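Peer 1: What follows is a predicted structure for the sequence shown.
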Amino acid sequence: MAFGKNADVSGENGAGGRGAKGAPPEQLALIRESVRRAKEPRAKPRTWRGAALAEHLPVARVLVDKGVLHLDRYFDYAVPAELDADAQPGVRVRVRFGAGRHRVREGRREGGGLIDGFIVERRAESDYAGPLAALAQVVSPEPVLGPELLGLARAVADRYAGSLADVLQLAVPPRNARAERQPSPPPLPPPAAPGPGSWARYEHGPAFLEALASGGAPRAVWHALPGPRWSEELARAVAATLASGRGALVVVPDGRTAARVDTALTALLGEGRHVLLTADAGPEKRYRQWLAVRRGSVRAVVGTRAAMFAPVSDLGLVAIWDDGDDSHSEPHAPQPHAREVLLLRAAQDRCGFLLGGWSCTVEAAQLVESGWARPLAAGREQVRAAAPLVRTVGDQELARDEAARAARLPSLAWQVAREGLRHGPVLVQVPRRGYVPRLACAQCRAPARCRHCAGPLEAREGADGTLRCGWCGREEEAWHCPECGAFRLRAQVVGARRTAEELGRAFPAVPVRTSGREHVLDTVPGTPALVVSTPGAEPVAEGGYAAALLLDGWAMLGRPDLRAGEDALRRWIAAAALVRPQTAGGTVVVVAEPTLRPVQALVRWDPVGHAVRELAERAELGFPPVSRMASVAGAPEAVAEFLRSAGLPPEAEVLGPVPLPVTPAGRPRRTGAPPPGERWERALVRVPPGRGAALAAALKAAQAARTVRGGEAVRVRIDPPDIG
């Protein structure tokens, strides 16, 4: 039995073998023939350089750990008799590989470097006609790559035009010998099915749990009510799945969120029924927990992005929380998204699927509209009872309101903060961390730029009135606006630390806490305090926040990106969901233009309606997720040549290419940005629904062919998150 369909029939590595059939003809035509095939069928190998080979199934089909696309296939190796017992499918091995470093003697390849790999199959014969190299070493007899995980990894590689080896780098954690030697605990019997609990607040909530507990595979998009009970509800869905004798997998965006679900599961089921897979656990503990899942000792997993590949036995439910969070998108090749991987698992294992969150992405709305999943939501009465009061104030008032000068707060926000501090903590969400990243004219709001290089001017921290260019470093002493001639500046986006300083002066008797990238708070007491946080770093307050101020809303809405409105609404709702209900006095003030669609969706607490309208607009324009899209980035000549030779599907439409912003020397390089000083272009390729697989296959074949020819590299990404 062979896995995968992109294998080649030519062999050019140290094994002298070939992979399974079915490689694209474009790839076969461009890979150099390095081995002559014998005309007569080869007899089953029994010796290799005088050493005895395994009597039963003496050929091992190996996936070598080489991420290059033109070697994305399997290779056959002979199994020495001394390795026969340990060389089983799924184990890690080391093999000789590297055509450029081999010497040919008497028809055999010798030399070559040792690289890691996995045995995917043992066979009686090889369909390669030449002599086979032997396995060099079995690294560990622990079978870590089962057929289910291998099939999933192949499906992910094909969908994202990547290599199987790259996907397995993400799916299988590094080996830890000490963890392998420790036995895993015996599995516990299934628990009793839980009661509906707070799922009774949702129209079809109890029925969803009953379907899971009875062995069904319901698929739902869950619009969670604001408040802290979502983690308990997610734990009940996992418990209902375990009660049916099956396994469950939950993927969340960060470690803090995983810890909340972990606490809820422990409180509901006790210790030993689930594991927590996060990077904070350390390599040994994480691998030990992963092995417990692989061995079937534990059947429930909660974890961050890497847990999407966890090898849960007899999977009954896959769940993802807050799928719009950037953390769910893997930065390493082939850059899969956790939501899409779980969708593949739901189809492959025919298990239940639950996509939950306070907000709603366009992809979630599409799952419901297509009929693949059903909505799981509460009635409007329940929403109004659980949500805080949301009030708006136009950002233009911030520049005119005299009361705003003490702390950049319009009068309404000032009053809400002062009233909220009488009853508990007040959350202040700021779009950026740090001090004052960008400045603009206080009168016309034109960006303040350097006269020498047009770079952004920044206020030097700790220096009064001194400006400095963020690109060339020159200081600006007498700035004036070239658009209107004004001399006053205002912060375009003020960071969390600067906001904390200003609020501290405005409310001198109130403690001010900050939560951001350098120091993220998990919880804060329910006593009066100002909590200044960047989006995604908001701590949970005991008893909920009395109020929340969402500042500089226009900065998030004004990003030149297709998802700007969706992301802004998601971040606002995530902060507002931590505020007490309106019946308990909870109030949220958002500083943004009240007539904008995301602001109105927040006021009505209607993220689903916003996502449905966004989906309809994207369908008219042919944008994802209605269409499938890929980006091709690189030097202008390389991008043009790649697109000419790619053999794209006839329905494919190429948008661009357009130049990408140049990364200034010394500045941090964003993911997907060109190297400092280099000029890159990016083209977008889109195809209609149902042609995404053909697009991915064409791009993968073209990239493999380009690698063989030694052409200048281009960067290909399927479903780019930023197509602004």
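Peer 2: Perfect, I can see it now.

Peer 1: When you work out contacts or count neighbours from here on, use the C-alpha atoms and nothing else.
Peer 2: Will do.

Peer 1: Tell me where the longest helix sits in this structure.
Peer 2: When the chain is parsed with DSSP state H, its longest helix is helix 692-709.

Peer 1: any idea how far that one is from the chain center?
Peer 2: 23 Å (CA atoms, centre = their mean, to the nearest Å).

Peer 1: hmm, who's touching the next helix or strand after it?
Peer 2: Toward the C-terminus, helix 692-709 is succeeded by strand 715-718 as the next helix or strand (DSSP states H and E). Strand 715-718 has contacts (CA atoms under 8 Å, 6 or more residues apart in numbering) with 159-161, 334-335, 629-634, 696, 699.

Peer 1: so what's residue 58 closest to, chain neighbours aside?
Peer 2: Spatial nearest neighbour of residue 58, excluding adjacent residues (CA to CA, 6 or more residues apart in numbering): residue 79 at 5.1 Å.

Peer 1: one step back: could the contacts of strand 715-718 be laid out in JSON lines, adding neighbour count and distance to residue 198?
Peer 2: Shown next, in JSON lines, are the contacts of strand 715-718 (neighbours: other CA atoms under 10 Å; distance: CA to CA, whole Å):
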{"residue": "159", "neighbour count": "23", "distance to residue 198": "38"}
{"residue": "160", "neighbour count": "26", "distance to residue 198": "38"}
{"residue": "161", "neighbour count": "26", "distance to residue 198": "42"}
{"residue": "334", "neighbour count": "23", "distance to residue 198": "39"}
{"residue": "335", "neighbour count": "22", "distance to residue 198": "36"}
{"residue": "629", "neighbour count": "25", "distance to residue 198": "40"}
{"residue": "630", "neighbour count": "23", "distance to residue 198": "41"}
{"residue": "631", "neighbour count": "21", "distance to residue 198": "43"}
{"residue": "632", "neighbour count": "22", "distance to residue 198": "47"}
{"residue": "633", "neighbour count": "27", "distance to residue 198": "48"}
{"residue": "634", "neighbour count": "26", "distance to residue 198": "51"}
{"residue": "696", "neighbour count": "25", "distance to residue 198": "43"}
{"residue": "699", "neighbour count": "27", "distance to residue 198": "47"}
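
Peer 1: before we go on, here's another structure to hold up against the first:
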Amino acid sequence: MTSGEQLVLDGVPGPRRRARPRLGAAALEPAEHLPVARVLVDVSPAHLDRPFEYLVPARADDAAAPGVRVKVRFGGQDVDGYLLERAEQAEHVGQLAPLRRVVSPEPVLTPDVLTLARAVADRWAGTLSDVLRLAVPARHARTEAERFAGRGDGEAVGPPAAGAPAWAPYRGGPAFVQHVLAGGAPRAVWTALPGAPGERWDDAVAQAVAACVLGGRGALVVVPDARDVARVLDALARAGVPAWSPERAGGAVRLAADDGPAARYRAFLAALRGSADVVVGTRASAFAPVHDLGLVVCWDDGDALHAEPRAPYPHVREVLALRSDLAGCALLVGGHGRTVEAQALVESGWAKEVAADRATTRARTPRVRALTSVELAREGPAAAARLPSPAWRTLRDRLADGPVLVQVPRAGYVPVVACGRCRADARCGTCHGPLGITGQDGVPTCGWCGRLATGWRCGECGGTALRSVRVGSERTAEELGRAFPGVPVRVSGARASGGVLASVPDVPAVVVATPGAEPVAPSGYAAALLLDAAVGASGAGLGATVGVLRRWLTAAALVRPADDGGQVLLVGDAPERPTQALVRWDPAGLAARESAERAELGLPPAVRVAAVTGPRDAVEALLARVDVEGAEVLGPVPVPTAPAPGELAVLEPDVRALVRVPRARGAALARAVAASLAVRSARREGGSLRVQVDPADLT
């Protein structure tokens, strides 16, 4: 018996061997011109992140164009790939394997998108294959067979009307739009204000896009979620850029993964074939193949949905900044708040600031009050109430004029409970997970294993009583419904029974929403209460301060201006910085202060960082090969890991290390990390690693 022989029992048939398909002589006959195809094979190992050469058979000569999907033989099996280019001579010495087949003659990978994908892979120490999985949607054969109207086929959508009144209140706003209309490539960081219909952020974005289309170029708008996509598309229709349809060329197309494979691929093809002028979509649409791209827009760049959770973990803001640089097109990064990363673009001079002056800001924003313990000292014991008297009176009085928004930082009923005697966090007796109450029945349930803790007893003091620590949106809605009988109470959130509401009518109602799920009122909310401010600002991440201000401003921007009676009440003792920035409505000032402190402390974005997480041996082996001038290694340190159900603790927790370099050495750091990953892949080193360059959070 040889070492590679498979043992079988007597009388039992042995394993079947799949015969390798043989190619006929016609399949091996090369194409007459450019017979060598350089193919990017869709495989994961980092050391295979390069093109491989194949022979183009004569029978596939016409279909084998750059950018098409192909099937090739690799590693003993047929795998997918993209044909990048064709050449006359091969660099490989020896016989080339032929292309198996051209999957489709549609050139789905354009040169511009390929260049962008390569830049993204290099920027985040990833592989080109991983980036293209994000950039190019899966093929849908039936949709690919559909025909769309092109620029010369039938009636096309006419150009939109000129004008950008929504940009008039902003310093530099009209100049930005005029520059885009003239074919320029300005780059701006925009702090948006609330406004009446026709003056809101979606109207301003639509008017900038309309100017780009009027100038004869295409545009790309990337927003966090499907609700924002719908708002931008509606605003574009009002600005003279209607929704795209296959029967006529021009217009705006929606590109979002939530729409399903067929709809997403149809939108992708509309942009690829030049049938649609504008693409509006979510995260993956940042790679959309828009023809003659003139403007890219990233709205609300601080939203966590803009950070890709899959390798190589790019961020939409940075992808669009790269695309603006490579394509020579205009860039607009906007939001009601301002991230430190966007502030860094302004401070470096790479982008210009577009913002309103203080007088305009005061005229467009509601009155903001912070109901801290100092502010409520005169209330006595009632100051400790979750809804103190001033907030209750404001809600009661403003309900007569329209809907009132109540933002709650936690979803659910009572998501966190504690011992009623010693205040220790209540934990599950089986898996040690956190306990919470999911409904009115009052039975505590484990958030990890789902078991009911009917006989719970505190492990610290032996007490059996429970008290609420965090009150969720469902319980808040229940309490407000009892406090205001006869007033409709609507709940908006991912876990709510009605889901996330897009809008609510202009009638008296209490709208309870979690951050990011606030519906729009057509004429604006009469008031807004931002409850549990201390809980909402309790994050320990690097961007927690700026992030909580962004969430508050997003809700406050839906309220009518102060001249129309609009009020915003922040309830709770939140940190002073974001509280004062909200009262002054000054997100740029907070971002500038945070940016200065990060530069002094050597924190991103003033420096470039690579985070490596995994088993200690694997982390140390990878870092040993990363040699960058000026690099500083922090760690490795253990990463807190929740135990699996039934386990008391993780025996060997993963560790995390950070490699920090000056910003000028960021590209060298990415190259060194990518090279070390390639060596690790080629050597088949053990352990599972997670490598992130410039992670969104360092905690």
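Peer 2: That came in fine, so what should we check first? Just so it is clear, the structure is predicted and the values come from calculations on it, not from any experiment.

Peer 1: Could you grab the helix/strand/coil label for the equivalent of residue 485 of structure 2 over in structure 1?
Peer 2: The criterion is TM-score structural alignment: under it, residue 485 of structure 2 has residue 508 as its aligned partner in structure 1. The three-state label given to residue 508 of structure 1 by DSSP: H, G, I helix; E, B strand; the rest coil is coil.

Peer 1: Kindly provide the distance from the residue nearest the centre of structure 2 to residue 285 of structure 2.
Peer 2: Centroid-nearest residue in structure 2, with CA atoms, centre = their mean: residue 306, separated by 1.7 Å. Distance, residue 306 of structure 2 to residue 285 of structure 2, using CA to CA, to the nearest Å: 11 Å.

Peer 1: Likewise for residue 623 of structure 2?
Peer 2: From residue 623 of structure 2 to residue 285 of structure 2 the distance is 34 Å (CA to CA).

Peer 1: Please say which of the two ends up with more neighbours.
Peer 2: A direct count of neighbours by other CA atoms under 10 Å for residue 623 of structure 2 and residue 285 places residue 285 higher, at 26 against 18.

Peer 1: Grab the nearest non-local neighbour of residue 350 of structure 1.
Peer 2: Closest to residue 350 of structure 1 by CA to CA, 6+ apart is residue 217, at 6.9 Å.

Peer 1: To which residue of structure 2 is the one you found aligned?
Peer 2: Using TM-score structural alignment, residue 217 of structure 1 sits opposite residue 185 in structure 2.

Peer 1: how deep is its match tucked in, by neighbour count?
Peer 2: 19.

Peer 1: my read: it touches residue 177, true?
Peer 2: No - using CA atoms under 8 Å, residue 185 of structure 2 is not in contact with residue 177; the gap is 10.4 Å.

Peer 1: roughly how far apart are the residue nearest to residue 350 of structure 1 and residue 211 of structure 1?
Peer 2: 7 Å.

Peer 1: Check structure 1 for its longest strand and report it.
Peer 2: If you go by DSSP state E, structure 1 has its longest strand at strand 108-123.

Peer 1: any idea which helix or strand comes after that one?
Peer 2: In the C-terminal direction, the helix or strand that comes right after strand 108-123 of structure 1 (DSSP H and E) is strand 137-140.

Peer 1: what does that next one rub up against?
Peer 2: Here strand 137-140 of structure 1 makes contact (CA under 8 Å, 6+ apart) with 83, 86-87, 91-95.

Peer 1: And for stretch 527-542 of structure 1?
Peer 2: 421-433, 496, 499-500, 503, 510-517, 520-526, 571, 574-575, 578.

Peer 1: Go through those and flag which are in strands.
Peer 2: Here DSSP E is the test, and those give 426-429, 512-515, 523-524 as lying in strands.

Peer 1: And stretch 646-655 of structure 1, what's buried?
Peer 2: 646-649, 652, 654 (16 or more other CA atoms under 10 Å).

Peer 1: what do you get for stretch 465-478 of structure 2?
Peer 2: By neighbour count with 16+ other CA under 10 Å, stretch 465-478 of structure 2 contains the buried residues 466, 468-477.

Peer 1: is it possible to export these to JSON lines including distance to residue 459 of structure 2?
Peer 2: Shown next, in JSON lines, are the buried residues of stretch 465-478 of structure 2 (distance: CA to CA, whole Å):
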{"residue": "466", "distance to residue 459 of structure 2": "13"}
{"residue": "468", "distance to residue 459 of structure 2": "17"}
{"residue": "469", "distance to residue 459 of structure 2": "18"}
{"residue": "470", "distance to residue 459 of structure 2": "20"}
{"residue": "471", "distance to residue 459 of structure 2": "23"}
{"residue": "472", "distance to residue 459 of structure 2": "25"}
{"residue": "473", "distance to residue 459 of structure 2": "29"}
{"residue": "474", "distance to residue 459 of structure 2": "29"}
{"residue": "475", "distance to residue 459 of structure 2": "27"}
{"residue": "476", "distance to residue 459 of structure 2": "29"}
{"residue": "477", "distance to residue 459 of structure 2": "32"}
